[in-house]
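1. Give me coordinates for this.
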Amino acid sequence: MPDSPSSTPRPPVGRLRKRIWIALCLLLTLVITTAGVWTGFALWFQLTAPMQIKVAAIVFLALAMLVAVRAPWQRRQRRWKPVLWFALFFAGVLGWWSTFKPSHDRVWADDVARLLHIDVDGSKVRLTNVRNFDWRSETDYTVRWENREYDLDHLVTADLVLSYWMGPAIAHTLVSFGFDDGRYLTFSVEIRKEKGENFSALGGFFRKFETVLVASDERDIVRVRTNVRGEDVYFYRLQVEPATLRKLFIGYAGEARKLEEAPAFYNTLTSNCTTIVFDLARAINPQLPLDYRLLASGYLAEYAYDVGGLTPGFDYATLQARGRITGRALAAGNDPRFSELVRAGIPGVSPLK
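-> Model prediction:
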């Protein structure tokens, strides 16, 4: 007589419990390992101590993590003791971590020493601390901060600027606004380095840097990348309605005001040069889709092309090839017509006169 459905063999209770136990141990191993790795990086980037002490602390952490990971898999009494000790240690680290607060009061590098201030009165905007350095090398430059005024009724263009410094997937993102009198103003969200400090992408995950919004002349902020740092820079003319251009510019004014009122940490993943551009754009158009290219910023222009944000009538390969301004920037040098010369041949830009 065939077995009834109710007589189908089931795994013994003991076997089921064992599988659940193994799954829980695997989950606990993952949690402990993740917490340990995060703590190691936090100690490396934020522990203020001689290198020997820093290394010793990380070695101690690694040993504690290994003991805690092994403990649940062992058949002995008090197996949870190492796990509890590790949990207490990690709680202490989180308490220490919470003491780190962003600040405006540090000894800043010259190029990020001043905070941008923007006053908006109708269509008139006045900017204080616009950067216009004359760069001869990374360490040889003339410091120049300016006050400027613009009329948003004369704002006519915006260009997406991507500066590549570490392979095709990573680029620094800038937005440059053009006015009908031929002037350009570029906004860039950057880390606010202290004197002698260098950028670290990993450090950007661990409260190593504050955020600063820089408004700058293109002969400063673009030319320093192409002509001094040897970065590869691309311009893409954005397809944006005049009303949207104004909203985007005012959005940057709002960001400047927020940073003035409350300093903020830079985060490599969630609060960087690309995410802030997307946040401003999405505030204008909430339908903009999320996309991996918002994290892999080197592909941001391709994303903008796919959502219809670049000059129409050209394929992306053409926009990219004709948007590469590195050679033109090197040839232009410090020419007063730098902005006009580097845009020669870019789709959507009027030809040189």
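
2. C-alpha from now on. contacts and neighbour counts both.
-> Noted.

3. any idea whether N147 is helix, strand or coil?
-> strand (DSSP: H, G, I helix; E, B strand; the rest coil).

4. For it, which non-adjacent residue is closest in space?
-> T128 (4.6 Å; C-alpha to C-alpha, 6 or more residues apart in numbering).

5. quick one: the one helix or strand that neighbour maps to to chain centroid distance?
-> Using DSSP states H and E, T128 maps to strand 124-131. Computed by C-alpha atoms, centre = their mean, to the nearest Å, the chain-centroid distance of strand 124-131 equals 24 Å.

6. can you check stretch 167-186 too?
-> The mean C-alpha position of stretch 167-186 is separated from the chain mean by 16 Å, C-alpha atoms, centre = their mean.

7. please give me the structure for this one as well, since I'd like to look at both together:
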Amino acid sequence: MAQLFTGFALTLQALAMLWGAAALWFRLPWSTRWRRLVVGFWLLAALALLLLGLQGYRMALAGQLGLLAGLWLWWFRLRPTHDRPWADDVVHLATGEVDGNRLTLHHVRNFEWRTRDDASVRWETRDYELDRLDSVDMVVSSWGRPGVAHVMVSFGFEGEDFVVFSVEVRRLAGERFSEMGGFFRQYELAIVATDERDAIRLRSNVRGERVSLFRILMSRSTMRSLLLAYVDEANALAHKPRFYNTITANCTTLVYAMTRSIGAGLPLDYRLLVTGQLPAYAFKVGGLWPGHSLAELEARGRIDEQARRAHDAPDFSWRIRQEVPGWEGLGGDGRPNHEAAQESP
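-> Presented below is the predicted three-dimensional model:
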């Protein structure tokens, strides 16, 4: 029994030291060369202490605990900040305020993307009439990694205006996203409001990703509550920065938390963590447009080809929705048949 306990303790210590190596690699603000040196020293020290522990030296355990205590002291003193050289597309965070029936959003991104790193930069202030809010769509973009996708929410105002909210990593200029880095406080969190052409065309037309759109079954009062929950969350984030986390603070878990905050009794499910499976979760809880199987919703909700064909068309948002369940009220000219298109509960 003693040997079993010792083996278990040494295994936990080894895993803790490996976690420490990853934390140092992803979070130290130094060059690759210096990070390699520090992580190499850390792993050598961890291996030496582990071997000493296997030989029964109690001081080895004290040495490991000392190293981990120093690491945790540094780790828990890390603080997110708004003051860094951000990439152009996340240099501003969305904020908003409500005056009666009017919502004003500041820093709405409306870029014209040429490549994934080059765009005509436009940040705008836009007004929306809340009593015209009549649709909510979930937009899911994937790029070939099993189970991994980015999820956005688009709010529609009588088919004439659409604004997309996207929970993203706040990258530095020239920095690429790493799912592993998202576990180790490498990025701050961003809530970005964008024009629909910006958010969708970036992913479908520029990055070549697979993009799907699902109309959400939701009452108008709940739509309004969800939109204002996004605004409140964005304002709070602009006031107090937070770290992005691949599991606990990402594009899915924050939406889930906001939906729960407005009274939706949504169950916990593993698919909340496997973002590519979120449509299946929404279908399971009855959140997608009724009268269709999940396979049909996924097949008819695929919009990346329509987005590439529409590209600069002024009625872009209607063109990409022409075959999507819940949007069958589109006229033959690509404009809405409002009576049919607005038959939402």
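
8. before we move on, the earlier item: could you check which residue of the second structure pairs with the residue nearest to N147 of the first structure?
-> T128 of the first structure maps onto H106 in the second structure, with residues paired by TM-score structural alignment.

9. which residues in the second structure form helices?
-> Applying DSSP state H to the second structure gives helices spanning 2-27, 32-54, 58-75, 196-201, 220-239, 253-261, 278-284, 294-300, 304-310, 316-319, 338-341.

10. picking that back up, the residue nearest to N147 of the first structure and R144 touch, don't they?
-> No - T128 of the first structure lies out of contact with R144 (C-alpha atoms under 8 Å); the separation is 12.0 Å.

11. Just tell me what Q3 of the second structure corresponds to in the first structure.
-> Using TM-score structural alignment, Q3 of the second structure pairs with I22 in the first structure.

12. how many other residues sit next to that match?
-> 14 (other C-alpha atoms under 10 Å).

13. Can you tell me the closest non-neighbouring residue to the spatially most central residue of the second structure?
-> For the second structure, C251 is the residue whose C-alpha lies nearest the centre (C-alpha atoms, centre = their mean; 2.4 Å). Spatial nearest neighbour of C251 of the second structure, chain neighbours left out: V167 (4.7 Å); criterion: C-alpha to C-alpha, 6+ apart.

14. dump the residue contacts of the counterpart of the one you found in the first structure.
-> In the first structure, the residue matched to V167 of the second structure (TM-score structural alignment) is V189. With contact taken as C-alpha atoms under 8 Å, 6 or more residues apart in numbering, V189 of the first structure is in contact with 173-174, 211-214, 272-273, 276.

15. let's go with 6 Å and repeat that
-> 212-213, 273 (C-alpha atoms under 6 Å, 6 or more residues apart in numbering).

16. a markdown table for those residues, including distance to T244 of the first structure?
-> As requested, these are exported to a markdown table (distance: C-alpha to C-alpha, whole Å):
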| residue | distance to T244 of the first structure |
| --- | --- |
| V212 | 24 |
| L213 | 20 |
| C273 | 20 |
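
17. Could you let me know which of those residues ends up closest to F41 of the first structure?
-> C273 (22.6 Å; C-alpha to C-alpha).

18. what does the closest one align to in the second structure?
-> Per TM-score structural alignment, C273 of the first structure is aligned with C251.
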